[in-house]
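*Asks:* coordinates only, sequence not included:
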C-alpha cells in the first residue's frame, strides 16, 4: 500500500458549484506568497498544478473550488483569513539530499515505445526529473531555487532547495494489478470538466478534491458521457498499440511497456467502462492541462497518487 499522506481536510458541506471557464483575475503576489498558496492548496487536495512560484490559471481554479468547499463565495481571490493561513507555511522552502536509493529510479529512457519495451522499468530521465516530481514542481523553478548550480548532473549526496510540500514518494508505490473494492466510496462521483480541464471528486454532491487534467484532443476527445470505473491498477504495464490509440481498434502490432514513473500512463490506471479509455498518470507532468492526450484523462502522478485511494471500482465518472 502506498504510504502517502492523503489530506482531505474536514471542510464545511457545500452544494456542488458549477464553475465558469473564464480565468480568475490574478492577484499581485511575490514568489514566496505564490509558493505558499500553491503548497497550501496542494496539501488540501485542491491541486494548483505544478509548483512554480507564480499565480496561474490552475491556481485560480483550485482556489475557487477550495473556497466553495469552505462555504465561501468562489472569488479566486486571497482574503485576510486565507492570507493568515498561508503565512503559517514556514519555511516556504526546504532542502533535499539525494540518496543511493533515489538514483535507482533514474536512468535512460528511450523516446520510442519500441525502446521502452526493452526496459525493466521506465525510470525518471534525470535526477532533476526525480526531484521535480517528488516536490510537485516545475524543473525550472527548482533551477531558480538553486542559482549558479548545474542541476543536469545531480548525484547521490547532492542537496537541493525545493518547495516545502509533502513529497510524492515513488518508492512507496507498489504494483497492484487490481486494487480491492472500497464499498464506502461507492456513492462518490468523479466529474471531469473538459473545458475547464479540471477533475472534481465529489461525495454526496460535495467536492472533496480537485485536480488539473489533460482531457484528450480534438481528433481523439475524452469520451463525453457517464461511465463507471471497472479497474484500478497501480504501477501499470501499458500495451502501446498505435491502432488502438489512433482508431480505438486493437491490432497485432503493439509493444508492452513496463511500469515506472515515465511509463506513458504514469503510475496509475483507472479503467472506465468505455473500452480503451481511462484516468491515469503521466510521463510528462509539464504538459498537464497544456497539451493533448489520446482520449484519456491525464493527471500529474502526485495528484493521481492521492486520487486512486479515494475511489473504488463501480464508481460513476461523468465527463462533460
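*Replies:* Noted; the coordinates are in hand. Note that the coordinates shown come from a computational prediction; the quantities given were computed from them, not determined experimentally.

*Asks:* Going by C-alpha atoms from here, please, whenever you check contacts or count neighbours.
*Replies:* Noted.

*Asks:* what's around residue 275, how many residues?
*Replies:* Using other C-alpha atoms under 10 Å, the number of residues around residue 275 comes to 10.

*Asks:* Does it lie in a helix or a strand, and which?
*Replies:* Residue 275 is part of no helix or strand, with elements assigned from DSSP states H and E.

*Asks:* same check, this time on residue 67
*Replies:* Applying DSSP H and E as the criterion places residue 67 in helix 57-69.

*Asks:* quick one: contacts of that helix?
*Replies:* 11-14, 17, 23-24, 26, 38, 41, 46-49, 73-77, 206-208, 210-212 (C-alpha atoms under 8 Å, 6 or more residues apart in numbering).

*Asks:* Included below, for side-by-side comparison, is a second structure:
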C-alpha cells in the first residue's frame, strides 16, 4: 500500500524561497544524468523520480519543459513552468519496502513504513493529507483548491455542551453521558501507550476513535462496539498483547518517526483565526495556525498529545525527527447508506448489502437547533469549500448583518469538506475543533473531524441516503 502526502504550500509559485532551494535550468548534462539513472529496472535503480501523488514517474520530462531545483537535502526537484512539482528524485531504498525486524513488541519502537498513496484530502483540499510519507522525505505538491462553491449558507457550530447532560470523567476524558450512550467497557489500568495502540488500531480499521490522545472515553467505546459489529469478533482493550498483534497485521506498530520537511515548516500558515466572521472574510485562507496543528491533523492526533510526545522539539525546523502515530491509509469503498445517530453521537456508514463499513464520532444538532428527522439524501460533495455567511437564513454572528464570503481552509466553519443534504442548509462536514467532536453540539448539521469527514466523503456519491435516528 502507498500513502499520499501532499503539501499545499508547493502550489505557490515562490516554492524556491520556501524550501531554500537553488534554481537551475534542466541542462543537457543533468537531463542525461537523470535519464541514465532511470534506465535501469525500478527495483535496481539507485534513484527514482517520484510524483507528488507518490507514483514512480515512468518518463523523463522534455528538456525546457521543467527546471531543476536542488533542495536543502541535495535532491533534484523537477518543477514545471507553472511552479508545480512534477517529480522529486529520491533514493530507491526510500520508496520500496524494507524488511521489518521480527519479534519486537515495543509499542514505543519507531517503525519505518514505505511511502505510497492514500486518498487523504491533500489533492482535493489543498492542505496536508491525513497520512505521511515515512520514507526519506519526498518533496511533494498539490492541485489547486476548489473555489467558493455555490450553495446555501450553513449553520454555525456550537461549542456548548448538551443541556442537562451528566458528565462522567472516564479516567482521563470528560464525556457527556446521554440516555442512549454506549455502556462503558471495563478497562484496567492501561498506560497511555497502550490506549494509543488501541486507538490507532481502531482508526486503521475504519472505526474512528476521534482524536488520538492516549485516553479512554465514549468515542473509544463506540469505536470498539462498532468494530465488533463489523468483524464479528470480540476486542478486549485490556489485552495489550492482542492489540499489538492486531496492529502488526494492520500495518505496523502504533508509533513511528516522521521527519519535518521544508514544506511542513513553510506552511502556508495564518497567525490566528479570528472569531468575527467579517474578520475571517478578510483573510486569504483559513489555513492552519501552526506546524503542530497541521501535523496533529495529518496524524489524527490531539495537538497537546503531539507536543507531549516530543518535549522541547521545535516543529518549525526542517529535518527534525518527531514521534507520531501511524493511522494508516484511509478507509475505501462505496457507501450506500449513512445513519446519523443523534443519541449515540455517531455516524455509521453501510454498503449496499447493509454491512457496516465505517463509523465516526460526531456532533449532531441540539435541543434548540435539532438536526433533521427521518431520511434525506446527499446532494453533492465539495472539498475545501468556502463558506457563505448569510444572517437572514440561519443565524446572526456577532454584529454582522451582511452576506460574507468566508475563505476555505481546515480552520473554516465547515473544515475541509462539505456533504450537502437534500434538506437545504444542512450537511455533514469537518470542523476546526477536532478534539470537541462527540462532546459538543452543532446548530443542526453533522460535524466530524476533518480527516473522518474527508474519508467518508470519498466513499459517498450524490443520492446516498442519510437517516437521522434518535
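*Replies:* That came through, no problem. Just so it is clear, the model here is predicted, and its values are computed rather than measured.

*Asks:* Trace the helix holding residue 67 of the first structure over to the second structure and give me the residue numbers.
*Replies:* Using TM-score structural alignment, the residues of the second structure aligned to helix 57-69 of the first structure are 218-230.

*Asks:* how big's the offset between the matching stretch and the first structure?
*Replies:* Following superposition, stretch 218-230 of the second structure is found to deviate from the first structure by 1.1 Å on average (mean C-alpha distance after the TM-score superposition for the first structure).

*Asks:* Show me which residues of that stretch are buried.
*Replies:* Of the residues in stretch 218-230 of the second structure, 218, 219, 220, 221, 222, 223, 224, 225, 226, 227, 230 count as buried by neighbour count, 16 or more other C-alpha atoms under 10 Å.

*Asks:* From residue 210 of the first structure, how far off is the equivalent of residue 464 of the second structure over in the first structure?
*Replies:* Residue 464 of the second structure maps onto residue 315 in the first structure when the alignment is built from TM-score structural alignment. In this view, residue 315 of the first structure and residue 210 of the first structure are 16 Å apart by C-alpha to C-alpha, to the nearest Å.

*Asks:* And the two? Which one has more around it.
*Replies:* Looking at residue 315 of the first structure and residue 210 with other C-alpha under 10 Å, you find the greater number of neighbours at residue 210, namely 27 against 19.

*Asks:* Can you check my assumption that that one lies in a strand?
*Replies:* Yes: looking at residue 210 of the first structure with DSSP: H, G, I helix; E, B strand; the rest coil, it is inside a strand.

*Asks:* so what corresponds to it in the second structure?
*Replies:* Using TM-score structural alignment, residue 210 of the first structure lines up with residue 359 in the second structure.

*Asks:* I'd guessed its match sits against residue 350; true?
*Replies:* No: at 9.1 Å, residue 359 of the second structure does not count as touching residue 350 under the criterion of C-alpha atoms under 8 Å.

*Asks:* Identify the spatial nearest neighbour of whichever residue in the first structure pairs up with residue 438 of the second structure, chain neighbours not counted.
*Replies:* Structural alignment (TM-score structural alignment) places residue 438 of the second structure against residue 289 in the first structure. The shortest distance from residue 289 of the first structure to any non-neighbouring residue, by C-alpha to C-alpha, 6 or more residues apart in numbering, is to residue 214 (4.6 Å).
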